[in-house]
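Student: One predicted model, sequence on top.
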Amino acid sequence: MRRALLLAVLALGLMSAPLHAVQPDEVLPDAAQEARARELSRELRCMVCQNQSIDDSDAPLAKDLRILVRERIKAGDSDRQVLDFLVARYGEFVLMRPTVHGANLLLWLAPFAVLLVGGAGIFVAYRRRRTLPAPTVPLSAEEEDRLAHVLAGGDAEAARDLTKL
């Protein structure tokens, strides 16, 4: 019983481990180049899956991109040159973390601007609410006389009339 439980926990642990879609025929013989290729593959988005890196995706396009990355590394390109080549070919959407410039700047700054504007709006509304006096309407001469009469020990009917005001 204990052994079966241990095997089940081990199997679940192995199933939760991250899987990589890199096929054995894609792996570079040089370990340093393969490490660079894996690192670059984690930074590139699968154009089919969109929320997976090409390192994790089984899509045929992701495999083609992994092979292309490895070919560029074997040709002697630096990491920046490989990324620039892929961005020129597929656009900046291929990057898992887009750069902060140009039109992307709006996307990077928009959440902070919304928070800033919302916070300023709440602050202004709070300040106005605290500084505005409560609206008061002065009593008419007749109401003042009735109030004075009730406070002086007048009749209960006049007191009920005042509660209706």
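Tutor: Done, it's in. Everything numeric in this text was worked out from a predicted model, so none of it was measured. Residues are numbered from 1 along each chain as shown.

Student: switch to C-alpha atoms for all contacts and neighbour counts from now on
Tutor: OK.

Student: Scan this structure for its longest helix.
Tutor: Ranked by residue count and defined by DSSP state H, the top helix of the chain is helix 103-131.

Student: So which residues make contact with stretch 24-32?
Tutor: Contacts to stretch 24-32, defined as Cα atoms under 8 Å, 6 or more residues apart in numbering, come from residues 34, 66-67, 70.

Student: Now render the residues you listed as a markdown table, adding neighbour count and distance to Ala156.
Tutor: Below are those laid out as a markdown table (neighbours: other Cα atoms under 10 Å; distance: Cα to Cα, whole Å):
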| residue | neighbour count | distance to Ala156 |
| --- | --- | --- |
| Glu34 | 17 | 95 |
| Arg66 | 25 | 92 |
| Ile67 | 19 | 95 |
| Arg70 | 24 | 96 |
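
Student: Following the chain onward from whatever helix or strand Leu14 lives in, which element is next?
Tutor: Assessed by DSSP states H and E, Leu14 sits inside helix 2-15. Counting by DSSP H and E, the next helix or strand C-terminal to helix 2-15 is helix 31-43.

Student: List the buried residues in that following helix.
Tutor: 33-34, 37-38, 40-43 (16 or more other Cα atoms under 10 Å).

Student: Return the distance of the most centrally placed residue in the chain relative to Gly118.
Tutor: Closest residue to the average C-alpha location of the chain: Pro111 at 8.7 Å, with Cα atoms, centre = their mean. Separation of Pro111 from Gly118 (Cα to Cα, to the nearest Å) stands at 11 Å.

Student: okay, now the one to match up with it:
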Amino acid sequence: MKPLVAALLMLVCLPALAVIETYDFSEPQLEQRYHALSQELRCPKCQNQNIADSNAPIAQDLRKQLFLQLEGGASDDEIRKYMVDRYGEFVRYRPRFAGATALLWLAPVLLLVLAAAVAWLSLRRRERVESGGLSANERQRLDELLRDEEQAQ
């Protein structure tokens, strides 16, 4: 019973761990842009969390910087460029298509093509094995040789 009560108490405390920051935006559009950009930018420390969901100190700093830049009149592209210049392309959940990120974008297609080629080769090989591994000409020649052998006996 005690472990159950302890688990329930821990669940009740989870909302206290949520990120709670309040910024007073001068315009509602800035707040919408803030939420969109904070979902799009990755926390450099947490790696698999965006800065909106992360409690890491660096994510708090990034959220504050995002707020300041939005209030300062920076465009979304200027903010993204600033973050990438400072933290690298890794800070974006959707990296740009460039030489360094080409493998990230092309890997799924390449793996799909490779899997299709392996499946096709496997099926072709199986058909050959099931048919005795002989082509139609080879089977015809073998039939002729067997007939000649039977006639010779």
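Tutor: That came through, no problem. Predicted, not measured: the structure shown is a model, and the values here were computed from it.

Student: Leu111 of the second structure corresponds to which position in the first structure?
Tutor: Mapped onto the first structure by TM-score structural alignment, Leu111 of the second structure lines up with Val114.

Student: Kindly report the same for Arg126 of the second structure.
Tutor: Match for Arg126 of the second structure (TM-score structural alignment): Arg129.

Student: Now do that match against Gln52 of the first structure, distance only.
Tutor: Arg129 of the first structure sits at a distance of 49 Å from Gln52 of the first structure (criterion: Cα to Cα).

Student: Kindly name the residues of the first structure that line up with whatever helix or strand Asp77 of the second structure lives in.
Tutor: Per DSSP H and E, Asp77 of the second structure falls inside helix 76-87. The aligned range for helix 76-87 of the second structure in the first structure is 79-90, by TM-score structural alignment.

Student: what's next to the matching stretch, contact-wise?
Tutor: With Cα under 8 Å, 6+ apart as the test, stretch 79-90 of the first structure has contacts from 36, 40, 69, 72-73, 93-95.

Student: make it 10 Å
Tutor: For stretch 79-90 of the first structure, the external contacting residues (Cα atoms under 10 Å, 6 or more residues apart in numbering) are 36-37, 39-41, 43-44, 47, 65, 68-73, 76-78, 91-95.

Student: Pull out the buried residues from that stretch.
Tutor: Neighbour-count burial for stretch 79-90 of the first structure [16+ other Cα under 10 Å]: 79, 82-83, 86.

Student: ditto for stretch 66-78 of the first structure
Tutor: 66-67, 69-73.

Student: Kindly report the same for stretch 44-61 of the second structure.
Tutor: For stretch 44-61 of the second structure, the neighbour count (16+ other Cα under 10 Å) marks 44, 49-55, 59-60 as buried.

Student: so of these, which ones are in helices?
Tutor: Among the buried residues of stretch 44-61 of the second structure, the members falling in helices (DSSP H) are 59-60.

Student: between the buried residues of stretch 44-61 of the second structure, which is closest to Glu138 of the second structure?
Tutor: Gln49 (61.8 Å; Cα to Cα).

Student: Surely the closest one is in contact with Phe90?
Tutor: No: if you go by Cα atoms under 10 Å, Gln49 of the second structure and Phe90 don't touch, sitting 11.9 Å apart.

Student: Now do the shared contacts for the two.
Tutor: Here Gln49 of the second structure and Phe90 have 41-43 as joint contacts, going by Cα under 10 Å, 6+ apart.

Student: For Leu103 of the second structure, state which of the residues you listed is nearest.
Tutor: Arg42 (19.5 Å).

Student: What's that closest one aligned with over in the first structure?
Tutor: For Arg42 of the second structure, the residue aligned by TM-score structural alignment is Arg45.
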